[in-house]
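In: Next comes the sequence, and after it the predicted model I'd like to discuss.
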Amino acid sequence: MRNQLVTRLNERINQYVNETDFLQYRDDKKMVNKIKSLKERFAEIVHVKAWGNVTGTFEQGHRTAVDYSVHYQYFIKQKKFFYIEEEVEQRRAWFDQGQIYEDKEVLNNVQEAMLPVEIQLDSQERLEYSYDRLKAVQYAERWWNSRNPAYKSFDVDCTNFISQCLRAGNAPRWGTPNRSRGWWYTGNNWSYSWAVANSLRLYLSKSKTGLQAREVKSPEELLIGDVICYDFEGDGRFNHNTIVTGKDHYGMPLVNAHTSDSRLRYWAYEDSTAYTPNIKYKFFTIVDSN
């Protein structure tokens, strides 16, 4: 039975890709918003490739649920500029007597636990460093859709991933063992600023030692290796972070991220299931120590 269900899922994934008009076939809100965003940027999807992997199954009465992931590659044309955007979507399909009757995306919760948001930044220690943007981006490219076993993986992993990228770029850690102090990871413990979106945002806006950043007003001012923070609800509590890994035809950032694993995604996240019209952003460019 499991092999039969997997076969049916593979057929469905292929249908996503081979449909004459993929964009009309995927008429869900997420895809509608992606298409709208692309049109506003004078861009279009010219080809889609997708493949899937079953991650688990369970029974509920006479029904069977199959959890699976779909890796999408979007070949995007923007004027004379071409690039490939990627994302991994988690989905659940319900079968009844071998027939699919429901197939939906399993939405990742970008909200994090209500951990302390205030962090201590008092330090007399002077930490010299030069931020290596290329190494940070290389790390973001290597691990965008997988997890480095050297670090703990979180269900909501976006900030943990960004911190790893910053660390790969030679950003210095400090503050251990106080979780409310500094920015650090030891292997079995970490600061709030390392793994909590709002705490990292506060750290980047205030830190005067170790890893430091400067807030800029617009996304086009950012360089590769810089960080964007997202407050989806606009309530002042930021709940997502991404790292800039490229630029589009107009010099606007393309980003990599975890939780909803994404590569070279347009920075504004208008195609995210978490997006609301009240969204607010913070743009931070990483600076070398003085």
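Out: Cool, got the structure.
In: For the rest of this, base every contact and every neighbour count on C-alpha atoms.
Out: Noted.
In: Next, residue 118: secondary structure please.
Out: What DSSP: H, G, I helix; E, B strand; the rest coil gives for residue 118 is coil.
In: How much space separates it from residue 59?
Out: 44 Å (Cα to Cα, to the nearest Å).
In: And what about residue 147, helix, strand or coil?
Out: coil.
In: Does residue 127 touch residue 172 like I think?
Out: Yes - if you go by Cα atoms under 8 Å, residue 127 and residue 172 touch, sitting 7.0 Å apart.
In: and the two? which has more neighbours close in?
Out: Taking other Cα atoms under 10 Å, residue 127 and residue 172 do not tie; residue 172 has more neighbours (19 against 14).
In: Correct me if wrong: that one contacts residue 131.
Out: No - taking contacts as Cα under 8 Å, residue 172 lies outside contact range of residue 131: 9.3 Å.
In: let's bring in a second model and compare:
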Amino acid sequence: MKEEIEKEEATAELLGQYEPEATGTINLKNERAYAEKHYKNYNKGYPEFGNDCTNFVSQILAEGGRREVYPMHLPSYTTDSKYWYMKKRPDNSWGWSKSWTVVSDLYAHLVRTQKGYSSTSKSSIISNAKSGDVIQFKKPGADRYSHTMWIYEKQSSNLLLSGHDNDYLKRSFNAITGYAKYRIIKM
């Protein structure tokens, strides 16, 4: 199982090395405004999940202009990482993709069109990141990355991160402990 997961994530990282396709114009100002408004006050226009970190980052990306990708016939849930959406269905129930809410699946979706970068070094992550990128965290000995945040602001030697689970608007990356590896998705 561990080898399968590592192979899947390595393949996704390799896919991230190709030139990105058009995925909509991203507006950092709109993303920041959304994070500021909803990092503590959850948006009632979206369903709320336990372990809401990836859902919140997906909302930021969508509200900033990243185009949702959904199938013609909207199922209640899809596991295919080529899709990324959270949408009301004709019966008024929610339909969503696993990539909207699950750390590894968001990564697999985003690196289809964006570049990824991973490192165990915080300084290396900081030097390769920019405001508006997505960052994910992996604990020591874990098979998978387990947390997603959004880079609100890049400083010369730190990143300020927005996220849910523990609700933050500008959490210092340097103050976060308990993780062994990090990866960013260049937005």
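Out: In hand now; what should we look at? Treat the numbers as computed from the prediction; the structure is a model and nothing was measured.
In: tm score of chain vs chain?
Out: Remark: TM-score between the superposed chains equals 0.73 [TM-score structural alignment, normalised by the length of the second structure]; 153 aligned residues with a Cα RMSD of 2.4 Å.
In: picking that back up, residue 118 and residue 59 of the first structure: which is more packed in?
Out: Neighbour comparison, residue 118 of the first structure and residue 59: the larger count goes to residue 118, with 14 against 11 (by other Cα under 10 Å).
In: which residues sit in contact with that one?
Out: 180, 199, 202 (Cα atoms under 8 Å, 6 or more residues apart in numbering).
In: From residue 68 of the first structure, how far out is it?
Out: 38 Å.
In: swap in residue 175 of the first structure?
Out: 40 Å.
In: can you map out the strands along the stretch 151-290 of the first structure?
Out: Secondary structure of the stretch 151-290 of the first structure by DSSP state E, counting those that start in this stretch: the strands cover 212-216, 227-231, 240-247, 253-257, 262-266, 280-287.
In: what sits up against the first one?
Out: Applying Cα under 8 Å, 6+ apart, the contact partners of strand 212-216 of the first structure are 204-205, 207, 222, 282-289.
In: now the angle from it to strand 280-287?
Out: 130 degrees (axes from the mean of the first three to the mean of the last three Cα atoms, to 10 degrees).
In: same check, this time on the third one
Out: Strand 240-247 of the first structure and strand 280-287 are oriented at 60 degrees to each other (the same axes, to 10 degrees).
In: before we move on, what about the fifth one?
Out: Strand 262-266 of the first structure and strand 280-287 meet at an angle of 110 degrees, taking the same axes, to 10 degrees as the criterion.
In: In the second structure, which residue range corresponds to strand 262-266 of the first structure?
Out: Under TM-score structural alignment, the match for strand 262-266 of the first structure in the second structure covers residues 168-172.
In: got a list of what the closest residue to residue 100 of the first structure other than its chain neighbours touches?
Out: Using Cα to Cα, 6 or more residues apart in numbering and skipping the chain neighbours, the partner closest in space to residue 100 of the first structure is residue 94 (5.7 Å). Residues in contact with residue 94 of the first structure (Cα under 8 Å, 6+ apart) are 63-66, 100-103.
In: Pull out the buried residues from those residues.
Out: For the contacts of residue 94 of the first structure, a burial check counting by 16 or more other Cα atoms under 10 Å picks out 64-66, 100, 103.
In: aligned partner of residue 37 of the second structure in the first structure?
Out: Checking TM-score structural alignment: residue 37 of the second structure goes with residue 142.
In: what does residue 59 of the second structure give?
Out: Match for residue 59 of the second structure (TM-score structural alignment): residue 164.
In: Distance of that match relative to residue 67 of the first structure?
Out: 28 Å.
In: Check residue 169 of the first structure too.
Out: Plainly put, residue 169 of the first structure is 35 Å away from residue 67 of the first structure if you go by Cα to Cα.
In: do the same with residue 104 of the first structure
Out: 10 Å.
In: Now do the shared contacts for the two.
Out: What both residue 104 of the first structure and residue 67 touch, as defined by Cα under 8 Å, 6+ apart, is the set 91-93.
In: could you dump the residues you listed to TSV with distance to residue 270 of the first structure?
Out: Below are those laid out as TSV (distance: Cα to Cα, whole Å):
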residue	distance to residue 270 of the first structure
91	20
92	23
93	25
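In: can you redo those as a markdown table with distance to residue 239 of the first structure and neighbour count?
Out: Compiled in a markdown table, these are given as follows (distance: Cα to Cα, whole Å; neighbours: other Cα atoms under 10 Å):
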| residue | distance to residue 239 of the first structure | neighbour count |
| --- | --- | --- |
| 91 | 22 | 18 |
| 92 | 25 | 19 |
| 93 | 28 | 20 |
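In: of all the residues you listed, which comes closest to residue 149 of the first structure?
Out: The closest of these to residue 149 of the first structure turns out to be residue 91 (Cα to Cα; 24.4 Å).
In: What residues sit buried inside the helix or strand encompassing that closest one?
Out: Element membership for residue 91 of the first structure (DSSP states H and E) is strand 81-96. The neighbour-count check on strand 81-96 of the first structure (16+ other Cα under 10 Å) flags 82-95 as buried.
In: again with stretch 155-162 of the first structure
Out: 156-162.
In: and if you look at stretch 44-54 of the first structure?
Out: So for stretch 44-54 of the first structure, counting by 16+ other Cα under 10 Å, buried means 44-45, 48, 50, 52, 54.
In: Show where that stretch falls in the second structure, residue numbers please.
Out: Under TM-score structural alignment, there's no match for stretch 44-54 of the first structure.
In: and for that stretch, what are the contacting residues?
Out: 6, 10, 13-14, 16-17, 22, 35, 38, 66-78.
In: Contacts only, for residue 187 of the first structure.
Out: Here residue 187 of the first structure is in contact with 150-152 (Cα under 8 Å, 6+ apart).
In: With that, I have no additional questions.
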